[in-house]
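*Asks:* I'll drop the sequence and a predicted model, then ask my questions.
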Amino acid sequence: MTTKHSPLQIFCLVVNFLVVVLTTVVAFTILGRQYQLLEAIPGLFRNDLQKVAEAQPSPISPPQWLHCTWGVILVWQVVWAVHGLASICRTTFGFPVYTNPVLLTPLMLVLFMFACGFNVSWFILYDRLYTSTSCLFVFLMTSTAWTAYGLSLTALNFNYYRMQKTSMECEVCVTRVLVQNGLAAYAMWGVFVLAFNVAVALIHNTHTHTSENMATIVAILVIACAQLIYLAVDVVCLDDFSRYIITPYFIPIIVLAACLFRQEVWFSTDINFILLTTLLAFAFLSLMAKSAWTTYKIIRNNTGGGDITGSGPSSPVNESYYLLK
């Protein structure tokens, strides 16, 4: 571990902060236009998210207030970006915090910057009713966000044992709460934006001529596959990495409940009602399963079963490799 600063990492942390702030400003610009408030960048948008939803409606379009989720999630990203900047000025054991250890890796930061870039592109394209093209950009945004999230999990898991031995539990908690839960919320929200965008594109694209019911089923399948895959991977494969990441379980509940209560028809024979209700029930069950599994693992490990991550006593490690030098 070097006592010197890393110019590359400092550059990535600073640029990441600027990119996240710019993305947040763009998001608040379109939200400000939607709610007839001050636009941070006047003239950037011609419409707003609600006007697009009214011009090109779909059976599962989210309610107007749910668009504010963009602001909440992006402010969360700004908070952890500020945390990254602050780590440049802080030291621990004589080392800069951001290098001791490296939790916000340059690759992870670059990928997240790309995600923000795709996000801004999506805002502009969607505002101009290029709903088919915008599907590609929201897909790229979501994919890069999930990849950045995975790299963050890997970096923390790799350094966890050493951080525990050197009493850096506070830094571990901050990383889990701010960075990883924030990235996971951003990525899962992207899945829902993608699904809604796909439904709109299928219905209103003159080349596809897809019925509203079929477009709804396709969008629901996107959401269902994302929920199933995430639950399976999170609990079965990545439990040691993501045990305290819970935002991907709350996002579906909030979004699906909002879409369900927006439905004008509440009949047991209505396909939209059936699909949304099923997904919402699964989202609740997933949250319960995650909570029960996490509680069980914590209780078991605190009663002598080993550390709460894979690098504890239950997994022998070479301490000379992990401890600070």
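*Replies:* Nice, I can see it.

*Asks:* going by C-alpha atoms from here, please, whenever you check contacts or count neighbours.
*Replies:* Fine.

*Asks:* residues in contact with residue 177?
*Replies:* Going by CA atoms under 8 Å, 6 or more residues apart in numbering, residue 177 touches residue 245.

*Asks:* swap in residue 265?
*Replies:* By CA under 8 Å, 6+ apart, the neighbours of residue 265 are residue 273.

*Asks:* what about it, which SS state?
*Replies:* coil (DSSP: H, G, I helix; E, B strand; the rest coil).

*Asks:* got another, please set it beside the one above:
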Amino acid sequence: MAKQDVCFIILAVLTMVSFVVVQVVSGITMSRCEKHWNFTNRSNDDTDLNPPGWAFSIWFVIYMWQAAWIIYVLTTICRQCCGKPIYQLLNVVTSPFLAIFIVNQLLSLGFFYIYIMQMDETVTPMLSVFSLWVTVLLCLIIYHYQMAAVPPKLACQLRKDVTCLIVLVQNGLAMYLSWLTVADMLVLNSFAVYTVGVPMTMSSCLTLTLLAVIVTVYFFLELTLWRKYVRYTFTTYPTVMWGLMAITVDKWDPQNPTSIYVLVLLLVVSVYFFAKIGVTFGRRSAKGKYAALQQY
């Protein structure tokens, strides 16, 4: 029987503990939300891009997805193949990955503290959301690097576990990262309007342009250079679409250029999403059911 990695086990348990703590604090914080959540916590800081409170119900889906992959990782400690625990065989979710995710959870507590304390500024929330974004991005980089190193034969042998990693870890973190990207854009917009003094319409249009550039660059990269890594990532576009749809429903005004811009961007992201589905499953059908997994 292979020797267990004590450090990994401790980090896996701490990941679950920190996640549960964040859920408790999150529940308390969300119960204090008003109709419109504004990232600067000032009641007069509403902008053309602030989504309604119900839009943040997506956090429930994000948290449930994180809970699913955390539980899955814990099961890999108990299950073995070829005399070794699954987590050691695949070595995709590693100790550095878990350590960074724990840091992310601690930073989440910091963000909730900022909201509860009603800090009257925009810089602190902006830096807080950005730090969350960086930690999730680092987790995904580690994940993709390790997944690409899994031998093809092992991936076929443990294809159920590889599928769980793709569905739970890869898509769960991608949804988390996508929503944090939207949040970064919203808090940046508030910062530009209420701290820098940029006119609201101009700031909103610049923010939407930045988001459009990010999504478009990602779309082309995932179909070319990043195809090997993110071809089975499907949660990115629906998450962005959810945010844009919420803004459109809540703030639609045909006389407002921002509303038109949001609607156009929503349609563009939708086209990207359906194109992604068509390209992915078109290539999958051409190569066979498990050929794509063998590339890992």
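*Replies:* All right, it came through fine. In this text, all values refer to a predicted model and were calculated from it rather than measured experimentally.

*Asks:* mind listing the helices for the second structure?
*Replies:* For the second structure, the helices defined by DSSP state H occupy 6-30, 58-78, 86-90, 95-116, 123-148, 152-157, 159-164, 171-191, 200-222, 227-230, 236-251, 257-287, 291-294.

*Asks:* what's the mean deviation for the third one versus the first structure?
*Replies:* In the superposition against the first structure, helix 86-90 of the second structure averages 1.5 Å from its aligned positions (mean CA distance after the TM-score superposition for the first structure).

*Asks:* what do you get for the last one?
*Replies:* Aligned to the first structure and superposed, helix 291-294 of the second structure gives a mean residue distance of 3.9 Å (mean CA distance after the TM-score superposition for the first structure).

*Asks:* that helix packs against which elements?
*Replies:* Counting contacts by 3 or more CA pairs under 8 Å, 6 or more residues apart in numbering; DSSP states H and E, helix 291-294 of the second structure is packed against helix 152-157.

*Asks:* elements contacting the helix it packs on?
*Replies:* Helix 152-157 of the second structure packs on helix 291-294, going by 3+ CA pairs under 8 Å, 6+ apart.

*Asks:* who's in contact with the helix it packs on?
*Replies:* Outside helix 291-294 of the second structure, the residues within contact range by CA under 8 Å, 6+ apart are 152, 153, 155, 156, 159, 284.

*Asks:* the fifth one: what's it in contact with?
*Replies:* Each residue near residue 159 of the second structure by CA under 8 Å, 6+ apart is listed here: residue 293.

*Asks:* what about it, distance to residue 153 of the second structure?
*Replies:* 10 Å (CA to CA, to the nearest Å).

*Asks:* buried members of the contacts of helix 291-294 of the second structure into PyMOL, please.
*Replies:* Buried members of the contacts of helix 291-294 of the second structure, defined by 16 or more other CA atoms under 10 Å, are picked up in PyMOL with:
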select buried, resi 152+155+156+159+284
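
*Asks:* farthest pair in the contacts of helix 291-294 of the second structure?
*Replies:* 153 and 284 (18.4 Å; CA to CA).

*Asks:* ok, which of the helices of the second structure comes nearest residue 44 of the second structure?
*Replies:* Using CA to CA, the nearest of the helices of the second structure to residue 44 of the second structure is helix 171-191, at 10.7 Å.

*Asks:* so that closest one corresponds to what in the first structure?
*Replies:* Using TM-score structural alignment, helix 171-191 of the second structure lines up with residues 181-201 of the first structure.

*Asks:* just stretch 139-150 of the second structure next, same as before
*Replies:* By TM-score structural alignment, stretch 139-150 of the second structure lines up with residues 148-159 in the first structure.

*Asks:* which one, of the helices of the second structure, ends up nearest to residue 41 of the second structure?
*Replies:* Taking those one by one with CA to CA, helix 95-116 is closest: 6.3 Å.

*Asks:* for that closest one, buried residues please.
*Replies:* Buried residues in helix 95-116 of the second structure (16+ other CA under 10 Å): 95, 97-109, 111-112, 114-116.

*Asks:* stretch 50-67 of the first structure too?
*Replies:* Buried, per 16+ other CA under 10 Å, within stretch 50-67 of the first structure: 50, 52, 53, 56, 57, 58, 59, 60, 61, 62, 63, 67.

*Asks:* if I look at residue 70 of the first structure, how far off is residue 25 of the first structure?
*Replies:* Distance from residue 70 of the first structure to residue 25 of the first structure, by CA to CA: 11 Å.

*Asks:* ugh, wrong one, residue 298 of the first structure
*Replies:* When residue 298 of the first structure is compared with residue 25 of the first structure (using CA to CA), they lie 40 Å apart.

*Asks:* just residue 107 of the first structure next, same as before
*Replies:* Taking CA to CA, one finds residue 107 of the first structure at 24 Å from residue 25 of the first structure.

*Asks:* ok, back up a step: quick one: contacts of the match of helix 171-191 of the second structure?
*Replies:* Contacts for stretch 181-201 of the first structure (CA under 8 Å, 6+ apart): 56-58, 60-62, 73-74, 76-77, 80, 131-132, 134-135, 138-139, 141-143, 145-146, 148-149, 212, 215-216, 218-220, 222-223, 226, 245-248, 251-252, 255.

*Asks:* for the buried ones among those, write the corresponding ChimeraX selection.
*Replies:* Buried residues among those (16+ other CA under 10 Å), as a ChimeraX selection:
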select :56,57,58,60,61,62,73,74,76,77,80,131,132,134,135,138,139,141,142,143,145,146,148,149,212,215,216,218,219,220,222,223,245,246,247,248,251,252,255
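
*Asks:* pull the number of nearby residues for the closest residue to residue 219 of the second structure other than its chain neighbours.
*Replies:* Nearest non-adjacent residue to residue 219 of the second structure, counting by CA to CA, 6 or more residues apart in numbering: residue 272, 6.8 Å away. The number of residues packed near residue 272 of the second structure is 17, by other CA atoms under 10 Å.

*Asks:* any idea how far the aligned partner of residue 272 of the second structure in the first structure is from residue 320 of the first structure?
*Replies:* Using TM-score structural alignment, the partner of residue 272 of the second structure in the first structure is residue 286. As defined by CA to CA, residue 286 of the first structure lies at a distance of 39 Å from residue 320 of the first structure.

*Asks:* and residue 254 of the first structure, by the same measure?
*Replies:* Distance from residue 254 of the first structure to residue 320 of the first structure, by CA to CA: 46 Å.

*Asks:* ok, these two, which is more surrounded?
*Replies:* More crowded of residue 254 of the first structure and residue 320, by other CA under 10 Å: residue 254, with 14 against 9.

*Asks:* ok, the residue in the second structure that residue 58 of the first structure lines up against to residue 218 of the second structure distance?
*Replies:* In the second structure, residue 58 of the first structure lines up with residue 47, judged by TM-score structural alignment. Residue 47 of the second structure sits at a distance of 26 Å from residue 218 of the second structure (criterion: CA to CA).
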